[in-house]
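Asks: Based on what follows, work out the 3D shape:
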Amino acid sequence: MDVRQLELFLAVVEEQTFTQAARRSFVSQSGLSSSIRALERELGATLFARSASGATLTAAGEAFLPRARRMLADATAAKRELMGLGSSRSLRLGSEQCLGDLVNLADVLTAFAPQQEGIEVFFQQAPSDSLLRDLRSGRLDAALIAGPPGESGARLIQDLEVTVLRQEPFVLLVPRSHPLASESSVALAALRPERLVDFAPSWPARSILDQALSEAGVSRRATVEVTDVHMLLSLVEYGFGVAVVPQSFSAKPEAASLVALPLTGTRPCWETALALSPQAGTAARAFASMFLVDVPG
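Replies: This is a model prediction of the structure:
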C-alpha cells in the first residue's frame, strides 16, 4: 500500500465514478482501476461496488475510509516536514515534447507546484536525449522521457532511476477518404507509395519509425517533417500525407476525424518513462509519485 493508492482510493470515493476520479488524478482510467484492484488484493476485501452508474463504497470500503484519510494526512505531514530539512530549494523538471494522452502536464504542474512550499519549480520541454544528458549532469531532477521499449518496471540506466509508465504500439493515421481507411490493419510495406508526414529527426517517435521502416525494407517516397503534433494531425486530416505515430496520439481531439489502423508484421513500439537523476531529492520523488505505472501485463 502506498500514498498514491490512498489518493486514488479517496478520489473515487469523492467523485463516485472511476472516470471522473481518473480525470481528476491525471491518470488513465485503466491505470486507476489497476491501482484500486491492487489495493483490494492487498487488503483482501472489495472496497467498491461497481455499476454503470458509478462506484459506491462497500462495507469494507466504509471501514477503510477513515483509516485511509488518516494515513494520507500523516504521509502528507511527514513529507512537508522532511522537505523542510533539505538544502535544495528548487525543483527542475523536464518532459519530452509530446506524450500522447499519458498525462496532462499543464494540470499536473499546476496542481503540484502549490504543494511545494518554499520550493521554486522550473520546467522545460526538450527531446529525450537532451533531457537524459541534463539528468546525468544534475541540471534536471526528474523528467518524462520516451524511446524504444526496454524492460518493464523500474530499472537503472547509467545511474538514472527509470520507471516505465506505458508501452504502446504505433498506428497508421489516414483521413477517412483514404483508400486504406477501410482496412482493418496494414503492413508497413503498404506505405511505399504513400507520402509520410514525419516528426523531426530529434523526436524519439521518428527514430523508432526509421528503424522499423528500415527493417521492413520500406523507403520513404517523400518526407514532410514537422515539430508539432497538431500540425502533423492537421496535414493528415487535409490529405497531405499519412502518418505513423504512437497509438495514444490518435486519442487527441485533433485526431477525431482520422482513422487509426493497427500495424501488422514489423510493428514499431515506444515507451514513456519517468527518470530521476542520481541527486533527486524528496520534492522530485513527490513529483514522481503523481504518476501511475500503466504497462500491460
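
Asks: From here on, just use CA atoms for contacts and neighbour counts.
Replies: Will do.

Asks: Would you agree residue 235 falls within a helix?
Replies: Yes - assigned with DSSP: H, G, I helix; E, B strand; the rest coil, residue 235 falls within a helix.

Asks: Another for comparison:
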Amino acid sequence: MSGHLQPLLTAVGGSLPEEQLRVVRRAYEVADRWHSGQFRRDGRPYITHPVAVAVIVAELDLDHELLCAALLHEVLAETACPEEELAGEFGEPITDLLRGLRLLDSTKRRPPEWPVSTDERVLTLKLADRLHNQRTISGLPEARQRVNSQENLDVVAPVARRLGLTDVEEELRRLALGNLSGLGGARPFFGAITAGAIMLPAAVRGRWLEEWLGELLALPGGRARLGFTFWLLAGMPRLALTLRGQGAPARGGRVAAAGRAAVRCLRWPA
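Replies: The predicted structure follows:
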C-alpha cells in the first residue's frame, strides 16, 4: 500500500469497521492505478489530491461511502475508467455520489447554479474538493487564482455555511481573502464584476473574468476602475444575451468575436 494513503488512515484512526476500511483501501488502489502517471500542477502525483480531499471528508463525516467517493472523485473526469467498472466494483451508493458530482461538473455549473436539491453528501464532497484546491491554489496562473478565490469567498463559503460546515466556511474565507489581498484597491471592483458576471454562461464566465481582471489591474487608479466596473455591469445583460445566443464557445476555448465586440464597446477609457 502506497505511503500516499497514510494521511487518510491516520485521520480515520480506528473509527471504521474493518470491512468498511477494506472498501476504502480498495477505492484508493483503484484511484491510484487510474491516476498513475498523472501529476498536479505543483509536480506532485495526482493521487495526492483525492487523498487530501478524503482526509477533509474524514474530518467532517466518517461515512465510508463518502470517503470512497472522495478517493475516486477524479477518476471518471480525468481518466478513461468506465463508470460501469466503478459501479461493479463499489456498488450503486458510491457510484451515485460520483454521478452527482459529475453532474455538477459536466454541465460546467458554477457554485451559484448548484441545485438546492443536490444531495448534501455530494455538496460536502464538492466543498472538500474546493477547499483542497484553495489550499494548493498557488499552482494556478495568477488570474485564475483570483477568479477562483473570489468565487469561493462569495458563493462557495455560503454553501458551506448552509450545510453547517463552519470550519470549511471559515478556512475557505481566510484562504480566499489571503489570496485576494494581492489585488489591493482593485478587490472591491473585482468583487462587483464577479457578482455581475453570474448572468454570463458558466462555460465562458471564468475566461471573461480573467481578462477583465487583467484590464482592471492595468488601470491607474480608483476612478478609472470605478468607471470600468460601472460600464461592465451596465452592459453585462447585453453581453449575456449575445453569448447565450452563440451557444458553446468556439473550438480552442475562444469566445466568438461578436461576443468580444460586445464587451469592447463597454470598456472604460483609462
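
Asks: What does the superposition give as a TM-score?
Replies: For this chain pair, the superposition-based TM-score is 0.24 by TM-score structural alignment, normalised by the length of structure 2; 121 aligned residues with a CA RMSD of 6.7 Å.

Asks: Not including adjacent chain positions, what is the nearest residue to residue 156 of structure 1?
Replies: residue 162 (5.9 Å; CA to CA, 6 or more residues apart in numbering).

Asks: and the one you found, how many neighbours?
Replies: Per other CA atoms under 10 Å, the neighbour tally for residue 162 of structure 1 reads 23.

Asks: Residue 154 is in contact with that one, correct?
Replies: Yes - using CA atoms under 8 Å, residue 162 of structure 1 makes contact with residue 154 at a distance of 5.6 Å.

Asks: Quick one: the helices in structure 1, in order.
Replies: Counting by DSSP state H, one finds helices in structure 1 at the ranges 3-15, 18-25, 29-43, 59-83, 105-112, 128-137, 204-215, 229-237, 282-288.

Asks: Quick one: those helices as TSV, columns for mean neighbour count too.
Replies: Output for the helices of structure 1, formatted as TSV (neighbours: other CA atoms under 10 Å):
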stretch	mean neighbour count
helix 3-15	19
helix 18-25	19
helix 29-43	17
helix 59-83	14
helix 105-112	13
helix 128-137	19
helix 204-215	18
helix 229-237	19
helix 282-288	18
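
Asks: residue contacts, residue 86 of structure 2?
Replies: residue 95 (CA atoms under 8 Å, 6 or more residues apart in numbering).

Asks: Please name the nearest non-neighbouring residue to residue 7 of structure 2.
Replies: residue 55 (6.9 Å).

Asks: wouldn't the one you found be in contact with residue 6 here?
Replies: No - with contact defined as CA under 8 Å, residue 55 of structure 2 and residue 6 do not form a contacting pair (10.0 Å).

Asks: More neighbours: the two, which one.
Replies: The neighbour comparison of residue 55 of structure 2 against residue 6 (other CA under 10 Å) goes to residue 55, with 25 against 13.

Asks: helices and strands around the host helix or strand of the more buried one, which ones?
Replies: Assigned by DSSP states H and E, residue 55 of structure 2 belongs to helix 48-60. Using 3 or more CA pairs under 8 Å, 6 or more residues apart in numbering; DSSP states H and E as the contact test, the elements touching helix 48-60 of structure 2 are helix 6-12, helix 64-72, helix 120-135.

Asks: Redo the ones you listed as TSV? Include distance to residue 246 of structure 2.
Replies: Formatted as TSV, these follow (distance: least, CA to CA, whole Å):
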stretch	distance to residue 246 of structure 2
helix 6-12	45
helix 64-72	35
helix 120-135	30
